[in-house]
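Enquirer: can't give you the sequence, but here's the structure:
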C-alpha cells in the first residue's frame, strides 16, 4: 500500500469513529434541591398539586437541552411533570402497566419491539400527556383523571439486545401503538457515589 491509500484509509477510519460517537445522546438526570428548581415551576406545583406525596426535584440534561422534572405520588400513581428552564410546563407522565394500554395498541408496540430487537425487557412504561399552551388546566385535569385520549403517547424504557449487545432505549409510541421516536438512554449518573 502506498502513502496515499493509507492516508485515505486513516481518514475514513477517523471520520467513521467520530460519526459513531456523534450519534450518542448524552442524557442524564440527577436529583436537585427544591431551591434549584425554576421558581415559576415551583409556584405552579404549589398551586396545582393537591394531595401529592414524596415530591422530588430533578434536572435533566439531554445534549444541549436542559429541563426540570418534579416526580411525586398522587392517588397511588407515580407522576412526573416536566418543565423547561423558564418553568413552562412541557408534559405530564404517569407510570403505568402493560394492562393499562388498549390491547390493539399494545400488540402493535410488542410487534415493533420483536421486529427490532433480538430480545427485550420493558423496564418502565409511561403514559404521556403533552401540554397545549391554551389548555394547561385541561391537560392537568386529564392526566390526574388518567383519561385515555387519542392525543396521549406511550414512552417505554427498555433493555434491548441488538448486534452491539444489550443497550437501554427510550421509545415513544402514539395512542394507536405506532412508533414515533427512539433514542438511546444512558444509565443513571452515579458520579455522586463515593467508593
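Expert: Looks like it arrived, so ask away. Source: prediction; values computed, not measured.
Enquirer: make it CA atoms for all contacts and neighbour counts henceforth
Expert: OK.
Enquirer: other SSEs contacting the helix or strand encompassing residue 127?
Expert: Assigned by DSSP states H and E, residue 127 belongs to strand 119-130. Strand 119-130 sits against strand 89-96, helix 136-144, strand 153-162, with contacts defined as 3 or more Cα pairs under 8 Å, 6 or more residues apart in numbering; DSSP states H and E.
Enquirer: Next up, a structure to set beside the first:
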C-alpha cells in the first residue's frame, strides 16, 4: 500500500501530538526520590539558613531530592509544635518554606474562609480525604534567605502563601493520591499525580 505525502504528513503530526501529550502527562506526575544526607553535603550557600534553624530546633534532618527534572535539597525540623520543611535549589538558593498544619487547624480553615477548597473537591471527585495540608511560602529575592525563614517562623509572612494539599481521591471507581496547590483565597492553581514510589516521603 502506497502512502501519499499527505498521509505521511498526517502520521507525522499525530506522532508529534502523542509525544507532546506523553511529555505533558509525565510532567504532571510527582515522582520524587528522597535520600538522607549529612549536613556537610548541603550546599554552602545555605549555611546562614541552617545556622538559624539550629537555633530554633534541636533535631534537623537533611535530604537530597531528585524528581523528573531537577535536584534539590531539603531540611526538615519541628518548631513550636509544627513540622517544617525548607527546600533549596541545587546551588543552595531558597525555594520555599512549608509548614504542616494540624487537623484542628485544617478543619477551622475549611469551615471558615476556605470553603472554596471543599467545594472544589466535592465538585471534582466522588470521595476525597485530606492526608496532609501545608502552608507554602514561596521565597522572593527582596530579602535575605535566612531573614525570610526567620520571619515565617515568627508568623510575619502570612500575607503571601499557598496551600499545598496531599489528598486521596476517588474518581471513576478508582482511588489515587494527588498533590493540589491552592492560593490563600482557596483558588485552585494546579494538580499533580503522585507516583506510588513517592508516597512515603510526601506524606511524612
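Expert: Structure's in. What do you need? Given the structure is predicted, the values throughout are model-derived calculations rather than measurements.
Enquirer: Need the TM-score from the superposition.
Expert: Scored against TM-score structural alignment, normalised by the length of structure 1, the superposed chains reach a TM-score of 0.79; 186 aligned residues with a Cα RMSD of 3.0 Å.
Enquirer: re the thing from before, would you mind giving the helices and strands packed on strand 119-130 of structure 1 as a markdown table with distance to residue 58 of structure 1 added?
Expert: As requested, these are exported to a markdown table (distance: least, Cα to Cα, whole Å):
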| stretch | distance to residue 58 of structure 1 |
| --- | --- |
| strand 89-96 | 14 |
| helix 136-144 | 20 |
| strand 153-162 | 18 |
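Enquirer: Nearest to residue 35 of structure 1, out of these?
Expert: Nearest of these to residue 35 of structure 1, taken as Cα to Cα: strand 89-96 at 17.8 Å.
Enquirer: average gap between the helix or strand following the closest one and structure 2?
Expert: Next along the chain after strand 89-96 of structure 1, taking DSSP H and E as the criterion, comes helix 103-116. When structure 2 is superposed, helix 103-116 of structure 1 averages 1.6 Å from its matched positions, counting by mean Cα distance after the TM-score superposition for structure 1.
Enquirer: Contacts for helix 103-116 of structure 1, please.
Expert: Residues outside helix 103-116 of structure 1 that contact it (Cα atoms under 8 Å, 6 or more residues apart in numbering) are 98, 120, 162, 173, 175-179.
Enquirer: for those, which one is nearest residue 69 of structure 1?
Expert: Using Cα to Cα, these come closest to residue 69 of structure 1 at residue 173, 20.9 Å.
Enquirer: contacting residues for that closest one?
Expert: 109, 153-155, 179-181.
Enquirer: picking that back up, okay, buried residues for the strand holding residue 127 of structure 1 please.
Expert: Buried positions in strand 119-130 of structure 1, judged by neighbour count with 16 or more other Cα atoms under 10 Å: 120, 125-130.
Enquirer: How about stretch 174-191 of structure 2?
Expert: Taking 16+ other Cα under 10 Å as the criterion, stretch 174-191 of structure 2 shows 177-184, 186, 188, 191 as buried.
Enquirer: just stretch 97-110 of structure 1 next, same as before
Expert: 101, 105-106, 108-109.
Enquirer: Next one: residue 42 of structure 2 from residue 17 of structure 2, what distance?
Expert: Separation of residue 42 of structure 2 from residue 17 of structure 2 (Cα to Cα, to the nearest Å): 40 Å.
Enquirer: out of these two, which sits in the busier spot?
Expert: residue 42 (22 against 12; other Cα atoms under 10 Å).
Enquirer: In structure 1, what residue corresponds to the more buried one?
Expert: Under the alignment (TM-score structural alignment), residue 42 of structure 2 pairs with residue 37 in structure 1.
Enquirer: Could you pull up the residues touching that match?
Expert: Contact analysis of residue 37 of structure 1 by Cα under 8 Å, 6+ apart lists 57-59, 68.
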